[in-house]
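**Student:** Just a sequence and a predicted model for now, questions to come.
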Amino acid sequence: MSIEMRMLTTQVQYRNPQGWLFRHEYAGSGILAWLGCHYIDMLRYITHDEIVSVSAEVATRSGEDIDVEDIATLSFRLRSGAVGSLHAGYTLALSGSKYPNQPSYDTYVGVNGQNGRIHWASPGVAEHMSVETAQGSWASAPQREFDYTLGQSPAYGGIAGEEFIRDFIRSGQGEGTPPASGRDALQVARIIDAALESSQTGRRVEVELP
């Protein structure tokens, strides 16, 4: 199995380059810690697997006066033996209004398995996912497209962000379990630290497992 992930968004010039997010002293990292982290977290969630080693290259190429990475490419191996990649960066020259919007994001997640493939591309009002497999009842129509529309919400992150906060509050009140724990955040941070170390040293870095 292999996994491909891409998270590209608007350039640093549209994001207040003087802000703390672009100061290593305060943020510790750039695109990986701010947005790439969500895709690392998503990978752990959908695969129920752990990244065990990372090879990475990061760079600061925006031309703005910042001291954190604004572009990163990661290659990684999972405990199961699967391999994958993540390309994250503040690269897009267009900046749309509201959130989310098509001009401001170019995202992709693809999961490739022995029996088929699932891939999902950039967010928009109408979400779209493609599934391919020749197994079982799908043999006569192995490629299928699924469109679905998420509910509208003015909240940051849209309806998904709103529901996430609701679940977080409920779990804090003892109603159910949190959607993500501190241990999840710690593991994502370990992976990011390993990526930064890999870029600095020019070698593959093993990731401490939970």
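**Tutor:** Arrived safely.

**Student:** use CA for all of it now, contacts and neighbours both
**Tutor:** Fine.

**Student:** which residue sits closest to V12 in space, ignoring its chain neighbours?
**Tutor:** Using C-alpha to C-alpha, 6 or more residues apart in numbering and skipping residues adjacent in sequence, the residue nearest V12 is Y90, 6.0 Å away.

**Student:** contact partners of the host helix or strand of the one you found?
**Tutor:** Applying DSSP states H and E as the criterion places Y90 in strand 83-92. The contact list for strand 83-92 (C-alpha atoms under 8 Å, 6 or more residues apart in numbering) reads 1-12, 31-32, 35-36, 62, 70-78, 103-105.

**Student:** Report the buried members of those residues.
**Tutor:** Burial by neighbour count, 16 or more other C-alpha atoms under 10 Å: within those this picks out 2-12, 31-32, 35-36, 62, 70-78, 103-105.

**Student:** quick one: which of these sit in strands?
**Tutor:** Using DSSP state E, the members of the buried ones among the contacts of strand 83-92 that fall within strands are 2-10, 71-78, 105.

**Student:** Structure two is appended below for comparative analysis:
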Amino acid sequence: MINVGIIGCGSIGVKRHIAEYEENDNVKLTAFCDRVVSRAEAQQKIYGGKSYEKYQDLLEDDSVDAVSVTVPNHLHAEISIAALKAGKHVLCEKPMGLSTEEMDRMIAAEKESGRQLMIGHNQRLIKEHQVARDYVATGKLGKVYAFRTTFGHPGPEEWSVDGKESWFFKEDEAGMGAMGDLGVHKADLIRYILDEEIVEVGGLISKEAKSFSDVDDNAVCILRTASNAVGTLQASWSFYGLEDNSTTIYGEKGVLHLLGDEKHSFVFTGRDGTVVQENYGGIQTNDEEGQAKKSFVMDAFIEALVMDERVPVTADDAKKSVEIILAAFESDRTKKIMMEE
């Protein structure tokens, strides 16, 4: 049994992490922390254990084996490092960090602690994307020439516990907006499906959709992989009316269309006329129906701990996805294409 503490009892902490841990037979929820302590106390009344206002106090609880860090982005590194030093395994929400220096310190803390740090990228854990990775790896798609990947929805004000007053829209707490919330997921996904790194990044980033926000709400990036495949990545908080979480991969033997068809979440259209259509269940979304779907992140984290195996989304790997997003911001600032050093 893994005793888990939750640091951050907002919408993501409650609706994603706590809800899925509660369904895992290998987990006991034992501690809850939030700077608005009433939120932690509300969860403690439901699940038992202890509630805390300060994360430092929770980390002193020797009964806690692992923690989920679901706090504003600017605290990811600080709290994850403190938790690792306290001997806890850590599942940290994305983006992993807001700078290379932060992420390097997180990686160093993990190595020094002997504990594990996993980053909450759920896109690579759903079957549609795992099968797509297999199509690329086994040559069913042939050489990949191009891709496009999109993640857009109306924005966190639709579901955040604080609405328009949420930390998501405050630059000093979020660091980045739609790119850190959605774009980093798709950067991670493209790297996962193609199993190669991005070597060139161009970014066009704007703040036009939300007058109450300090951070980016729309971005389009141009990416080039090590094998010279080129594509686009779009992240948006202005897809009002219809969420889009689709990815398309174009190869010499056909096209993969993922999460873009209402009936079939996985579609392969072959150059030879072959059509494969499957529905593997899709991905968790922020609407009521989508919330009922599992993200598999918590289960994957706990399974790795129980089996004493390496977590499936390591900090070293997740850092590379954030670096793509940081490069896109730098490209937008300098009006230049960023190249891998």
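**Tutor:** Happy to help now that I have it. Bear in mind the structure is a predicted one, so any value in this text is a computation, not a measurement.

**Student:** circling back to that earlier point, give the equivalent position in the second structure for the residue nearest to V12 of the first structure.
**Tutor:** Correspondence of Y90 of the first structure to the second structure, assessed by TM-score structural alignment: W237.

**Student:** host element of the residue nearest the centre of the first structure?
**Tutor:** When the first structure is reduced to its mean C-alpha position, the closest residue under C-alpha atoms, centre = their mean turns out to be Y39, at 1.6 Å. Element membership for Y39 of the first structure (DSSP H and E) is helix 37-47.

**Student:** go on, G161 of the first structure?
**Tutor:** For G161 of the first structure, the host element (DSSP H and E) is helix 158-172.

**Student:** In the second structure, which residue range corresponds to stretch 68-81 of the first structure?
**Tutor:** Across the second structure, the stretch matching stretch 68-81 of the first structure (TM-score structural alignment) is residues 215-228.

**Student:** Now do the matching stretch: distance from first to last residue.
**Tutor:** The first residue of stretch 215-228 of the second structure is 32 Å away from its last residue (C-alpha to C-alpha, to the nearest Å).

**Student:** ok, residues contacting it?
**Tutor:** Residues from elsewhere that reach stretch 215-228 of the second structure, judged by C-alpha under 8 Å, 6+ apart: 145, 169-171, 174-179, 196-210, 230-238, 328.

**Student:** Tell me which entries of these lie within helices.
**Tutor:** For the contacts of stretch 215-228 of the second structure, membership in helices holds for 171, 174, 178, 328, with DSSP state H as the criterion.

**Student:** Would you mind checking the residues you listed for buried ones?
**Tutor:** Buried positions within those, assessed by neighbour count (16+ other C-alpha under 10 Å), are 171, 174, 178, 328.

**Student:** what residue of the first structure matches up with the first one?
**Tutor:** Structural alignment places E171 of the second structure opposite H24 in the first structure (criterion: TM-score structural alignment).

**Student:** Next, find the distance separating that match from E145 of the first structure.
**Tutor:** The gap separating H24 of the first structure from E145 of the first structure is 42 Å, by C-alpha to C-alpha.

**Student:** Map T274 of the second structure onto the first structure.
**Tutor:** Counting by TM-score structural alignment, which is the criterion used here, T274 of the second structure corresponds to P142 in the first structure.

**Student:** count of neighbours near that match?
**Tutor:** Here the neighbour count serves as a burial measure; for P142 of the first structure (other C-alpha atoms under 10 Å) it reads 14.

**Student:** Check D147 of the first structure too.
**Tutor:** 9.

**Student:** with the second structure superposed, average distance for the host helix or strand of it?
**Tutor:** D147 of the first structure is located in strand 143-149, with elements delineated by DSSP H and E. For strand 143-149 of the first structure, the mean deviation from the second structure after alignment is 2.9 Å (mean C-alpha distance after the TM-score superposition for the first structure).

**Student:** packing partners for that strand?
**Tutor:** Secondary structure elements in contact with strand 143-149 of the first structure, counted by 3 or more C-alpha pairs under 8 Å, 6 or more residues apart in numbering; DSSP states H and E, are strand 126-133.

**Student:** got the buried residues for the strand it packs on?
**Tutor:** In strand 126-133 of the first structure, residues buried by neighbour count (16+ other C-alpha under 10 Å) are 128-129, 131-133.
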